[in-house]
Structure formats: structure tokens, C-alpha cells
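Trainee: sequence first, then the predicted structure:
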Amino acid sequence: MPSPHLIPRRVAAQVNAALADTRVVLISGARQAGKSTLVRVVAGDRPAERRDLDRAQDRAAAIADPIGFVDSAELLAIDEIQRAPELLLAIKAAVDEDPRPGRFLLTGSSRLFGLVAAPDALPGRMETVELWPFSQGELDGEPDGFIDAVFALGPELRHESAVTRADYAARIVRGGLPEATSRGDVRRRQRFLDAYVQALIDRDVRQLSDIQRKGELRKLVRLLAARSATIIAANSLETALGLSRPTIARYLQALEEIFLVKRIPGWSRNLGTRATAAPKLVFVDSGIAAGEIAVDGRALLRPGAPFGPLLESFVLSELSRQLTWSEQQAELSHYRDHSKFEVDAVLENRSGQVVGIEVKAASTVGPDDFRGLRRLAERLGDDFVCGVVLYTGGSTLPFGDRLRAMPVSALWQVGPSDVLTAAAPGLEVRGAQ
């Protein structure tokens, strides 16, 4: 595997496009996801200045003289902007006075608009680009084009795969954080992930929220990892942790703001219902989730291991990554109705077209695995593009009108070439091997 620092990032094109027409561009994402490396790549040959607010001297200068700190005739790149939110008003004043595009390139490891101390944070002047840990396609040099392909081809999409259950398990526990993927030794990788989570709690969470009891927060992280890709019921967390519901809500908000977890909202055509539906929770990096419950790739394959929930969380996070660069502008949610019909992932584009996705850890599937997808198809009619059960087998199989079983690896192994191949009469669409 090549060095993580040399792996091209798919969102680089979005950052370059934003710098061409927007005054301030923010690259937001988890710590050590590769934001600083991406800034160096994007800045390239541009005349640019660089400052890092994780350095005490830079942070002190920013706090002492915000206006002077951001005074630059060239592109100014500022890492970890959440460390000195006082700069935001100075940046706003600078870009209002000189509205040229590409003035500032910021990075942040916390959701900027969630910062307690953030003032009027550049409305209409800034574009945010999310950077996730490496996707499987970035790590493997594959196209990462499933979302665009499935909306373009629907049930005509085909994919064959040689990826085994053991390989899927290994991918889950490896995750995508650059430092973790560069460590071949399992124990060394686990030590990094343990220290990573603890550092987030010790530094970033306490910066964002008045949380004093770090032990409770670490216990919550482990509990969430054990319930990955499930609907989080506040009352069950109250019982398990002995904390009040407002306290748990505050902790969850902090974990989401530092990009450790992500909530997947419930789907409904009724916007009011969608806003109040219970979300699912997934970890931004599957390696962290696996590490928090102390399972390795071999252990995941044993009977009774949480392979299914971690695989679903892995798939949901890969879809989330892909939505940051796909041509299709779609939203990711999950479906559950009062009759307990469920669909793990619902992708709805701006035209109201929907792709439903179920995730199964088994290497075989049957008609019952499509129960929720059939219900979704009945509700949506012609707006239902197709329903896919992603499983750990190797072939694409039909299960009725617009319903297919497909290998999980389709997520990263299909791409634009598959769409072009399908457009050629008489040719079968297959993903890269």
C-alpha cells in the first residue's frame, strides 16, 4: 500500500472549485483525517501563507491581534480554526473589504457552527467541504462511484466480486484514518486508536462543552460502539450510564461536533415527521468502533460477534464519504415505519428519486431480506429507482422488480466505466476485480 500522504483525495477537486469562486473555504473533518495534507496539495504552486492554531505561538498571536493575524495579500491557510474562533469576525471583515475568491483556506476538527464561542460565522461567504478518513476506493485505487452508478443504472447495475467475508472484517477493523492504515501491526494500530479517542475527549470535547467527568464520556463512546448502526433510545442510555437525558444529549452533541460519530436521520416524505424521527448512530471511522469493543478481524467472524452491526456502520460511513464527491446530490437517511418495516439506508436525490439499501453480513440472501425494500417500493411507486441488498457474497442476483442482491464491494469498485459499459448494447456491467 502506498504511503497515506500520497493517496489522492477525491474531495480535492471540490476544494479547488470552491477556491475559484468563494472567498472562504473550510475543510472540516475528524482530527488526523488528512486535512493538513490536503491543504498542502491544494495550495500547490499558489502563493500562500500557512498558520497552525494547534501551535501555541500562532494561537497566542491570533488571540492578541485577530485583524493583523489574517492580514494577507495571498491565500492564507489556517489550520484548526476552532482553536481561535475570535478570528472569524476578522476574516469576515477582511473578505467584505476585499471580496476576491480564494482568500482563506481553513481547516477545522469541530463543526464550526456548533462552536459555543463562534460569533457570526461567515454566512454567504464560506463554503464547507467535508473530509472523511480514507474511503475504501481511495485506499485501493478504485473508483468509489456506486451512488452515481446506481442512480444512473438502477436495477441494470451489475457487479461481481472476489472480496471475502474475512477481507470485509479486516477492512472494518482497519478503518480509514491515515495513521491507522499505515500500521500493519494490529496491536500498534489499536494503541494508536485508543490514544486517539482519549485525546479527543481530553482536548477537543472539553474545549466545546463543559464536560468534567471524562470517564463517563469514554464509557458512553464504548456503549455507542456496542450499539453501532442502531436507533439510539435515550431511555436505554440513561439506564446504562446513570446519567440524565439532557446530559446524554449534550455528550452526544459533543461527540458529533468533533466528528467521532454521525447521526443518520429517519426518512419520511413528510418533512415534519422526518425531523422528529429517531436517528441511527454510526462511527465516522469503523476502526474506532471495532477498537472500542475490542474486536479484531478474526474475532468478527466468530458466531455471535457483532459483524452485522459493524458492517452496516461501515457501509453507512462509506456512503457518507461518497456523498461528499458524487455527482448526485442526495441525502442519506434510514427508514422505519410503525409496522417495523426497516431499510438500513435511503438515498434520495434532489428530484425525489430514491435508492434503498439493506446490509446483510451473510454470504447468501433470501426473499425475506427484501421485506423493507418492497414496502418502500410500494410507498414510492415510480420514484423508487431500485432496492439493493448489499451482502458478503460474490454475485449480483435478481429478487423481483427493481430488487437486487449485490456484493458490498460494489460501493467502491463500480464507477463511471460501468455506466459507459451499460450504455453499450449487448455488454454486461461488471465492477473492477
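Mentor: Cool, the structure landed. Residues are numbered from 1 along each chain as shown.

Trainee: from now on I want contacts and neighbour counts done on CA atoms only, so please keep to that.
Mentor: Noted.

Trainee: let me see the contact set for residue 208.
Mentor: Contacts were defined as Cα atoms under 8 Å, 6 or more residues apart in numbering; by that measure residue 208 touches 115-116, 254.

Trainee: which of the residues you listed fall in helices?
Mentor: residue 254 (DSSP state H).

Trainee: most neighbours of all the contacts of residue 208, which one?
Mentor: When those are compared by neighbour count (other Cα atoms under 10 Å), residue 254 ends up highest, at 27 neighbours.

Trainee: wait, isn't it in contact with residue 205?
Mentor: Yes - Residue 254 lies in contact with residue 205 (Cα atoms under 8 Å); the separation is 6.0 Å.

Trainee: ok, second structure coming up, stack it against the first:
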Amino acid sequence: MHGYLPRRAEAALQRALSRAPAAVILGPRQCGKSTLARHILAPLDAVYLDLQDRTDRARLTEPEIFLEHHRAGLVCLDEIQLLPEFFSALRSEIDRDRRPGRFLILGSASRDLIRQANETLAGRVAQLELTPFLLTEVATRTDWKTLWVRGGFPDSLMARDERDSVDWRQDFIRTFLERDIPALGLDLPLPLMERLWRLLAHYQGQTVNYSKLAGVMDLSVPTLKRYLGVLEQTYMVRLLAPFDANLKKRLVRSPKIYLRDSGVLHALLEIVDFDHLLAHPQVGESWEGFVIEQLLAVMPRWRPAFLRTGNGAEVDLVMERGQERLIFEIKLSKAPQPSRGFHTLVAELQADAATVIAPVDTPYEWRRGIWVMDLAAAIDRWGEA
């Protein structure tokens, strides 16, 4: 499976290059951005620069000269967050020649990179987010259990056995803390960041109490939020916003926190295999986060949130787009039983559809308008092509 490329990602990148002078691929490190880029570049007159390589970075010492020399072909810049000052030269070059498909830009940090691109490349760039492997992309090569346990990073998912997969993820965590965070110019105490990351694994699927979490870490709340921001911007953590609705109920207003890759979560929790995972007290929260990430990746134009009332009624995921509203409940059971509170909220939210996602064998209608189905069926129904 090494080098395997999902057609969906390849097609999306081809479309982006055909409509804009520059395409930006964002996503966590080691998720396959470089592999995808090299595959696209192979048949083209293109130059690839890895900005982690000092020799490649040196070629951009005089960026105007370099860009003029390669104006006829496609230029790919990998790990652009390491050279953010290059965006101004890139804007000037694009304005000289705005034909589509001139630049392919890869980055492993989201917010700062997007800010730079929006400030200097507005109207010139098409942005894509590449996730680790999705169930639909590897369904013919592995099963959902393996993907859930190992996560979607290619080298973890494709490892020879569970031990090799765990070792890769432990190395990934160590490298991220020791090399990637400092490479972003962030002067953060690495032992503290590692402790926070491991602590967050135990908070999977919980609402964030910043004061309590800061107290456990012996940090101020602003410092804690800064550290969480780093993990969020580098695609390690997701803060799922609370749903904003006038339901005449007291609603929880704090976000929920999830480690985005289930394999990284399991490595931090020292979970080795599927049997170990099923016996772990956080197996339900792990399943919930795994399903949410899969859905959000295939529904990029929808706005996600969760809803929890003061008396404990909850909807795991509310997706909105324009006037459309979808509701998802996530259960790890062959015979899921949604709560009465869920049924009440479905009615009050006036959802267009309500779905319970569980590892069932066959989809069925649980109650009028509420369907139970497995993750693959839900993706097939709601995922965007």
C-alpha cells in the first residue's frame, strides 16, 4: 500500500490546479501531501523544493530570479510555513502571469499559513485540506477496525503489524514535539507540551473546562489556550464548537476537544490493538472522535457543532449548510439505543435528517425519520464527491 493515492484527493488537486494560479494543500505532516504532489508533478515540467532541506531553501535566496527562471513550468514548494516571507514574492510573480497551475504549495500548519495566503494571495489561490486516509479511500485494502485502531497516517496504517504501527506513531509524536514545533519558530517547553498532549488524550470527547485544565497543568488560562492553539493549528487537535441555537434551554457553551487522528490518540493512551481498545474505558469517546473526523472530511462545506443541554440531553454532531440541518448520533453498539433526549432534540431542531451511526450490519429505520447505519453507509449518503 505504500505510495497508494486516493483518487478523490488526486482529482480535487487536479481541479484546483486547473482553476487557480496557485493551489495550497494544507494538512498534518506525514499525511501524504508530498506523495500526492510528486505524483501530480511526475508527468509535468515542474520543479519541487522541500523547504526543510537547506539546499532547496538556498535556491530561494533571490526569489525573483528563481521564479523568473522557472516561469514556464510548475513550481512546488513543500513545507511553506518554514518560509512565510516568500508569499510576497509569490504574489508579485502571479500578478505577472495569472495562468492556472503555476504553483503548488504544501504546508503543515494551518492558521498562520492561511492568514499569509489570504493576505497576499487573495483571489489567486485554491485551498485544499488533505487528511490522513479516510475509510472510503482504503475500504478495498483494509477494514474499519484497522483504520480506527491505527489511524489514517499512511505509514501507521500500512505497517506490517500492530507493533510496527505503534512504534511509528510513537516516533511521530516524538518528532512532532522535538522538531516540528521548534521548526515553526515556537519556543514552547517540550516536556510540558508532551504532558499536555497526553492529558488531552484522556479528555477525548469532553467539553473543555479551561480553568480546570490549566490548573492540572499548572498554567495560566491564556498560556493553556496558546498551547491548544498550536495543537489545533498543526491538525493534531479539533475543538468542536457548541451549537448556537435559541431552543429556550440552557446550553453548554464550551467546545468539545478531540485528538483528530485515532491512531495518535491510541498511542498516547498506550492502546496496542483492537481487543485492547474495546476494553479501554475511553473506547466510546475514541469511536465518537473517529466517526466525526471521517464525516467532517467528506462534508467540507458543512458547518459542524455539537449540542448539549443543561439537563444532559445531547446531539453528538449537528451539520448545517445554508438552510439544511443534519443531526448525527454516534454509538458503539450493534443494537444502538438513542436516548429520549436525542429524540426530543431531533424534533426541536427540525432537522432535515437524523442518523445514528453504529457498527450495524444493515441500515434500518429506528423511528420515523431516524435511520441507523454504519459509517460507510453514512459517508456514502452524505459525503461529497
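Mentor: That came through, no problem. These numbers come from a predicted model, not from an experiment.

Trainee: export the contacts of residue 208 of structure 1 to CSV and tack on distance to residue 313 of structure 1?
Mentor: Shown next, in CSV, are the contacts of residue 208 of structure 1 (distance: Cα to Cα, whole Å):
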residue, distance to residue 313 of structure 1
115, 27
116, 29
254, 20
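
Trainee: list the ones among the contacts of residue 208 of structure 1 that structure 2 also has?
Mentor: By both residues aligned by TM-score structural alignment, their matches' Cα atoms under 8 Å, none of those is still in contact after alignment to structure 2.

Trainee: now the strands: where do they sit in the stretch 151-300 of structure 2?
Mentor: 206-207, 237-240, 256-259 (DSSP state E, counting those that start in this stretch).

Trainee: of all those, which one is nearest residue 90 of structure 2?
Mentor: Nearest to residue 90 of structure 2, of all the strands of the stretch 151-300 of structure 2, is strand 237-240, at 30.2 Å by Cα to Cα.

Trainee: can you name the residues of structure 1 that the closest one overlays?
Mentor: Per TM-score structural alignment, the counterpart of strand 237-240 of structure 2 in structure 1 is residues 261-264.

Trainee: and stretch 316-323 of structure 1, which stretch of structure 2?
Mentor: The aligned range for stretch 316-323 of structure 1 is 292-299, by TM-score structural alignment.

Trainee: hang on, the earlier thing: most tightly packed of the strands of the stretch 151-300 of structure 2?
Mentor: Comparing the strands of the stretch 151-300 of structure 2 by mean neighbour count (mean count of other Cα atoms under 10 Å), strand 256-259 ranks first with a mean of 25.

Trainee: name the helices or strands packed onto that one?
Mentor: helix 190-202, strand 206-207, strand 237-240 (3 or more Cα pairs under 8 Å, 6 or more residues apart in numbering; DSSP states H and E).

Trainee: so how far is the second one off the chain centroid?
Mentor: Okay, so that is strand 206-207 of structure 2. Centroid separation for strand 206-207 of structure 2 versus its chain: 18 Å, with Cα atoms, centre = their mean, to the nearest Å.

Trainee: what stretch of structure 1 does that strand fall on?
Mentor: Aligned using TM-score structural alignment, strand 206-207 of structure 2 spans residues 230-231 in structure 1.

Trainee: mean deviation of the matching stretch from structure 2?
Mentor: Taken over the aligned residues, the distance from stretch 230-231 of structure 1 to structure 2 averages 1.7 Å (mean Cα distance after the TM-score superposition for structure 1).

Trainee: could the strands of the stretch 151-300 of structure 2 go into CSV alongside distance to residue 294 of structure 2?
Mentor: Formatted as CSV, the strands of the stretch 151-300 of structure 2 follow (distance: least, Cα to Cα, whole Å):
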stretch, distance to residue 294 of structure 2
strand 206-207, 19
strand 237-240, 13
strand 256-259, 13
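
Trainee: quick one: which of those is nearest residue 309 of structure 2?
Mentor: Across the strands of the stretch 151-300 of structure 2, closest to residue 309 of structure 2 is strand 206-207 (Cα to Cα), at 12.3 Å.

Trainee: the helix or strand that contains residue 148 of structure 1 aligns to what range in structure 2?
Mentor: Secondary structure from DSSP states H and E places residue 148 of structure 1 in helix 146-153. Per TM-score structural alignment, helix 146-153 of structure 1 has no counterpart in structure 2.

Trainee: show me what secondary structure element comes after that helix.
Mentor: Following helix 146-153 of structure 1 in sequence order, the next helix or strand is helix 165-174 (DSSP H and E).

Trainee: which one of the helices and strands packed on strand 256-259 of structure 2 lies nearest to residue 359 of structure 2?
Mentor: Of all those, the one in closest proximity to residue 359 of structure 2, counting by Cα to Cα, is strand 206-207 (22.2 Å).

Trainee: which one among the contacts of residue 208 of structure 1 gets closest to residue 242 of structure 1?
Mentor: Nearest to residue 242 of structure 1 among the contacts of residue 208 of structure 1: residue 254, at 18.5 Å, using Cα to Cα.
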